[in-house]
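Colleague: Could you look at this predicted model? Sequence included:
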Amino acid sequence: MSASPILITGGAQRLGRHCAERLVEDGHPVIISYRRERPELEAMRRRGIVALYADFSSEAGILDFIARLKDETQSLRAIVHNASDWTPDRQGDEAGADFERLFRVHMQAPYLINLHGRELLEACGEPQRDIVHMTDYVVQKGSKQHAAYAATKAGLANLTLSFAAMYAPAIQVNAIAPALIMLGADDDQAYAEQARAKSVMGMVPGPGVVYQSLRYLLDNRYVTGITLPVDGGRHLR
């Protein structure tokens, strides 16, 4: 348990919310960023989770979030970059704007938060301090329908290496690359079966496996600059 909070960006739903709530159960104070108000936020606030609005679609929005984060806390035990935008590729005039937004969410926001958040991590009194980037299995192979998403997540994976070298040994920087952890509300049975068939494990494990992976990184003092795959063995297909 740490007195300094753990920041999870995009922590209001799905994997981010699960990890935030599990960390609170384990005794860690937690700060999350959220993009829009949703009913789940009130329940999270009642559990003591601090929720800060963030618009990562512009540099000004990112810097505004960083300033309010520093007003909220003087130190951080860890930063978990979970904020993500699963926008498919579009043709025409929207394509450029879509790519720019994904770049800002997946690359510029983590980049700037890591730079400005270094002093918050160094102010933590704990012997271990972490940055964790949530990337994606798709980084390994690209995507026919989400090329911009895959490219910007690949950029985030590369930032893992750079910041790990830059911040060692005081701050460890790693990544988690998940695939098919949870189904979406609109995913039908046919999609679920098709998705399961992509891995040798043939299952949809739920968010607990990502929390186990995050916990491993937060608890291990001798790991930095790695990407931990949580994909059910897709590389074996």
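Modeller: That came through fine.
Colleague: Could you use CA atoms for every contact and neighbour count after this?
Modeller: OK.
Colleague: Could you look up the next helix or strand downstream of the longest strand that the chain contains?
Modeller: Identified as the longest strand of the chain according to DSSP state E is strand 172-178. Sequence order places helix 189-196 as the next helix or strand after strand 172-178, per DSSP states H and E.
Colleague: got the buried residues for that next one?
Modeller: A192, A195, R196 (16 or more other C-alpha atoms under 10 Å).
Colleague: Pick out whichever of those residues sits closest to R118.
Modeller: A195 (38.3 Å; C-alpha to C-alpha).
Colleague: what about the strands in this protein?
Modeller: Going by DSSP E, the chain shows strands at 6-8, 30-34, 50-53, 78-81, 130-134, 172-178, 227-230.
Colleague: tell me the angle the fifth one makes with strand 172-178.
Modeller: Computed by axes from the mean of the first three to the mean of the last three C-alpha atoms, to 10 degrees, the angle separating strand 130-134 from strand 172-178 equals 20 degrees.
Colleague: Put this next to the first one:
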Amino acid sequence: MKNVILKSSGLMISVLAIAACAPVKPVATTPVAIPPAAVVIPPRPIAPAGSYAGMTIPPLDADGTRSSPNKNLTPDEIIWNLRSAYTVAAVGCRGGANENFTALYNEFIKKHSKYMAGISKNIDKVYQSRIPGNAGLRARDTDMTNLYNYFSLPSVSDPFCDKMLAVAYDWQSLPATQFEAYSIAKLPEVDAIFTGFYDSYVAYERALAEWRMKYEPNSADGVTTAAGASSTGL
């Protein structure tokens, strides 16, 4: 009986060993579907306050800065252009602290009329040296009209009026001998209000074009081109 048991035990051990060496079949699994990541659309770019579609934007000059009637001027022209900005502000800035503009401007003109008349005559001579005779004076009149229109941009009236009110108070206490140095320092600050606005509008147009190409590729309303260039060609 012991021999039989041993043989049976040996057989059992052999069967178990063979079973242990048999390959294990993989268990079939069902693939789990992973949902696509949600597309987060950023807000549509917002136009600068006071802007509108298709507005005319001054081009860039060769130096890469925005074209402006306040660039490349003689010292007399710089003084006169700042004085022209003062004229526009005195006429157009109203309400609150701006109510003092008219009185400040009239006092300034009365006090410095002779000095400003001399500046104006010097500029006339510059124009007539470029274009002889009355044609030179007419060219200056045209440039002055364009300058007044430039300073009359409604989109930046608030910062423009604030800046020019500060200039008005400064000029009340300045002697005429300091007008040149003061104007050379201040005219670029005034001009930056306008060129900065135009630059921000061009940046907005480009950002909007890029946004549309990515999130609204089939949309077009004429504000920008498909390539992202300004509608004004800038």
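Modeller: Now that the structure is in, tell me what you want to look at. Quick caveat, the model's predicted, so the values are computed rather than measured.
Colleague: Fetch the TM-score of the aligned pair.
Modeller: Aligned and superposed, the two chains score 0.22 in TM-score terms (TM-score structural alignment, normalised by the length of structure 2); 92 aligned residues with a C-alpha RMSD of 6.2 Å.
Colleague: list the buried ones in stretch 144-154 of structure 2?
Modeller: Result for stretch 144-154 of structure 2 [16+ other C-alpha under 10 Å]: buried residues M144, L147, Y148, Y150, F151, S152.
Colleague: Format those residues as CSV; extra columns: distance to C21 of structure 2.
Modeller: Shown next, in CSV, are the buried residues of stretch 144-154 of structure 2 (distance: C-alpha to C-alpha, whole Å):
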residue, distance to C21 of structure 2
M144, 101
L147, 97
Y148, 98
Y150, 93
F151, 93
S152, 94
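Colleague: Next, check the residues you listed against the strands and list the overlap.
Modeller: Going by DSSP E, the strands hold none of the buried residues of stretch 144-154 of structure 2.
Colleague: give me every residue that touches I79 of structure 2.
Modeller: I119, F179, E180, S183, I184 (C-alpha atoms under 8 Å, 6 or more residues apart in numbering).
Colleague: hang on, the earlier thing: with distance to L115 of structure 1 as extra columns, can I get the buried residues of helix 189-196 of structure 1 in a markdown table?
Modeller: Listed next are those as a markdown table, based on distance: C-alpha to C-alpha, whole Å:
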| residue | distance to L115 of structure 1 |
| --- | --- |
| A192 | 39 |
| A195 | 37 |
| R196 | 38 |
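Colleague: Closest one of those to Y111 of structure 1?
Modeller: Distances from Y111 of structure 1 to the buried residues of helix 189-196 of structure 1, taken by C-alpha to C-alpha, are shortest for A195, at 31.6 Å.
Colleague: do you know how far Y216 of structure 1 is from V132 of structure 1?
Modeller: 11 Å (C-alpha to C-alpha, to the nearest Å).
Colleague: These two: which is more packed in?
Modeller: Between Y216 of structure 1 and V132, V132 has the larger neighbour count (other C-alpha atoms under 10 Å), namely 25 against 13.
Colleague: which residues does the more buried one contact?
Modeller: Contacts of V132 of structure 1 (C-alpha under 8 Å, 6+ apart): A78, I79, V80, H81, V173, N174, A175, I176, L214.
Colleague: which one's the longest helix in structure 2?
Modeller: helix 179-215 (DSSP state H).
Colleague: buried ones in that helix?
Modeller: Going by 16+ other C-alpha under 10 Å, helix 179-215 of structure 2 has these buried residues: 179-180, 182-184, 186-187, 190-195, 197-199, 201-213.
Colleague: tell me what it is packed against?
Modeller: helix 75-92, helix 157-173 (3 or more C-alpha pairs under 8 Å, 6 or more residues apart in numbering; DSSP states H and E).
Colleague: If we use 10 Å, what do you get?
Modeller: helix 75-92, helix 134-151, helix 157-173 (3 or more C-alpha pairs under 10 Å, 6 or more residues apart in numbering; DSSP states H and E).
Colleague: Would you tell me which one of those helices is buried the most?
Modeller: helix 75-92 (a mean of 20; mean count of other C-alpha atoms under 10 Å).
Colleague: of the helices and strands packed on helix 179-215 of structure 2, which approaches F108 of structure 2 most closely?
Modeller: helix 157-173 (6.6 Å).
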